[in-house]
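S.K.: When you get a sec, could you give me coordinates for this:
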Amino acid sequence: MKVKANRIRKWKRAASRGVTLVEVLIVLAIMAIIAGGATALVFPQLKKSRVKSAVLSAGVIKTAAQQYQQLEMAGSSTCPTLKDLIDGKQIDAKKTDDPWGTPFKITCEGDEITVISAGADRKEGTPDDVKDDFKDADIKRVGDL
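M.R.: Model prediction:
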């Protein structure tokens, strides 16, 4: 009987002793590996979603610029600016920046209006610039840069 009582006491002590530092460190290491893997999977999707958002916003601004030219300017060849669109209540003043915090740029060549975002590097004329007429292949290309 005495042997059984000693075993029971040992099990109770083992069960109540808590968690060792090594066990905590192992759990933290496992959690860090999982978080690192999740980040590696999510980050490229975040870049592509920003590019998609920029394309959609540029399309909205392009539509507003076309409407502004037709309504306000009565077919004038003057290219509207973001300030013109805001003053003409075509777009909201809070929606003139791309996902990277840079204002969109409106350019006009003849009757064609193009809306451009400088992209993640915030510099115009670089490969990561985003235009309103991007296709899925262009979005993937810029998102992978």
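S.K.: From now on I want contacts and neighbour counts done on CA atoms only, so please keep to that.
M.R.: Noted.
S.K.: show me where the protein has strands.
M.R.: 105-109, 112-117, 130-131 (DSSP state E).
S.K.: deepest of the ones you listed, which one?
M.R.: Highest mean neighbour count among the strands of the chain (mean count of other C-alpha atoms under 10 Å): strand 130-131, with a mean of 25.
S.K.: Going by contacts, tell me the helices and strands next to it.
M.R.: helix 21-71, strand 112-117 (3 or more C-alpha pairs under 8 Å, 6 or more residues apart in numbering; DSSP states H and E).
S.K.: Any idea how many residues pack against Thr84?
M.R.: Careful, residue 84 is Asp and not Thr. 15 (other C-alpha atoms under 10 Å).
S.K.: Now render the strands of the chain as CSV, adding distance to Ala58.
M.R.: Rendered in CSV, the data for these read as follows (distance: least, C-alpha to C-alpha, whole Å):
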stretch, distance to Ala58
strand 105-109, 9
strand 112-117, 6
strand 130-131, 7
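S.K.: Looking at the ones you listed, spot the one closest to Lys47.
M.R.: Evaluated over those, closeness to Lys47 peaks at strand 130-131, with 12.3 Å, by C-alpha to C-alpha.
S.K.: Would you mind pulling the contact partners of that closest one?
M.R.: Residues from elsewhere that reach strand 130-131 (C-alpha atoms under 8 Å, 6 or more residues apart in numbering): Val51, Ala54, Val55, Ala58, Thr114, Val115, Ile116, Ser117, Ala118, Gly119, Val142.
S.K.: Now show me the structure for the sequence below, then we'll compare the two:
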Amino acid sequence: MYNSESGGLMREMQHFTLAEKVKNLLATAGLGIAATADPGYSTGARVEIDDPGSGEVAVYVAWRVHPTLYHHFLTVDPARLAADERVALKVQLEKSMYQALRSVLEYAGFRVDRATGERAGELHVTPGPQ
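M.R.: This next block holds a predicted model:
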């Protein structure tokens, strides 16, 4: 017998299962998994569930560079961002790592798209064809 409470719990479990599969795959590939949501304190792939109660079963993956690069980026004068070498390094590292994340996830059969809206810049990952 189906009821909305058990259906919601099942959906939530599907989201958490997908998040764990993605994290395990990325760790198996040798990529670090960020321990916290704060990019100022952790590095590696951050895997998050946006809203387990609505929409398709999906997770978001973001890459966190080393906190020293992140903090430097926050302190650079906006007029100097384009010319700053450490900012350029941060941007290039993120670009390269997003390509690597996408490649690993797609090889494993996940569907990977660019996230939009407030999650723009991250990867939107769904289970892919079954």
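S.K.: What does the TM-score come to for these two?
M.R.: The TM-score (TM-score structural alignment, normalised by the length of structure 2) is 0.27; 70 aligned residues with a C-alpha RMSD of 5.2 Å.
S.K.: Just put the helices and strands packed on strand 130-131 of structure 1 in JSON lines and tack on distance to Ala14 of structure 1.
M.R.: JSON lines is the format used below for those (distance: least, C-alpha to C-alpha, whole Å):
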{"stretch": "helix 21-71", "distance to Ala14 of structure 1": "14"}
{"stretch": "strand 112-117", "distance to Ala14 of structure 1": "63"}
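S.K.: Deepest in the core, which of the ones you listed is it.
M.R.: Compared across these, strand 112-117 shows the largest average neighbour count, a mean of 21 (mean count of other C-alpha under 10 Å).
S.K.: Specify the angle between that one and strand 105-109 in degrees.
M.R.: 160 degrees (axes from the mean of the first three to the mean of the last three C-alpha atoms, to 10 degrees).
S.K.: Toward the C-terminus from the lengthiest helix in structure 2, list the very next helix or strand.
M.R.: In structure 2, assigned by DSSP state H, the helix with the most residues is helix 4-28. Where DSSP states H and E defines the elements, the next helix or strand beyond helix 4-28 of structure 2 is strand 44-48.
S.K.: Packing partners of that following strand?
M.R.: helix 4-28, strand 59-64.
S.K.: Buried ones in the first one, by neighbour count?
M.R.: Same thing as helix 4-28 of structure 2. Arg11, Glu12, Gln14, His15, Phe16, Leu18, Ala19, Val22, Lys23, Leu26 (16 or more other C-alpha atoms under 10 Å).
S.K.: Could you tell me the angle between it and strand 59-64?
M.R.: 40 degrees.
S.K.: what angle separates helix 4-28 of structure 2 from strand 44-48?
M.R.: 170 degrees.
S.K.: Which neighbouring elements make contact with helix 4-28 of structure 2?
M.R.: Going by 3+ C-alpha pairs under 8 Å, 6+ apart, helix 4-28 of structure 2 lies up against strand 44-48, strand 59-64, helix 85-107.
S.K.: The last one: which residues count as buried?
M.R.: For helix 85-107 of structure 2, the buried set under the neighbour-count rule, 16+ other C-alpha under 10 Å, comprises Arg86, Val87, Lys90, Glu94, Met97, Tyr98, Leu101, Arg102, Val104, Leu105, Glu106.
S.K.: quick one: the fourth one and Leu9 of structure 2, what's the gap?
M.R.: Looking back up the chat, that one is Glu94 of structure 2. Distance, Glu94 of structure 2 to Leu9 of structure 2, using C-alpha to C-alpha, to the nearest Å: 35 Å.
S.K.: Then the second one?
M.R.: Distance of Val87 of structure 2 to Leu9 of structure 2, given as C-alpha to C-alpha: 43 Å.
S.K.: The first one too?
M.R.: Here the criterion is C-alpha to C-alpha. By it, Arg86 of structure 2 lies 45 Å from Leu9 of structure 2.
S.K.: quick one: contacts for Lys48 of structure 1?
M.R.: Ile139, Lys140, Val142, Gly143, Asp144.
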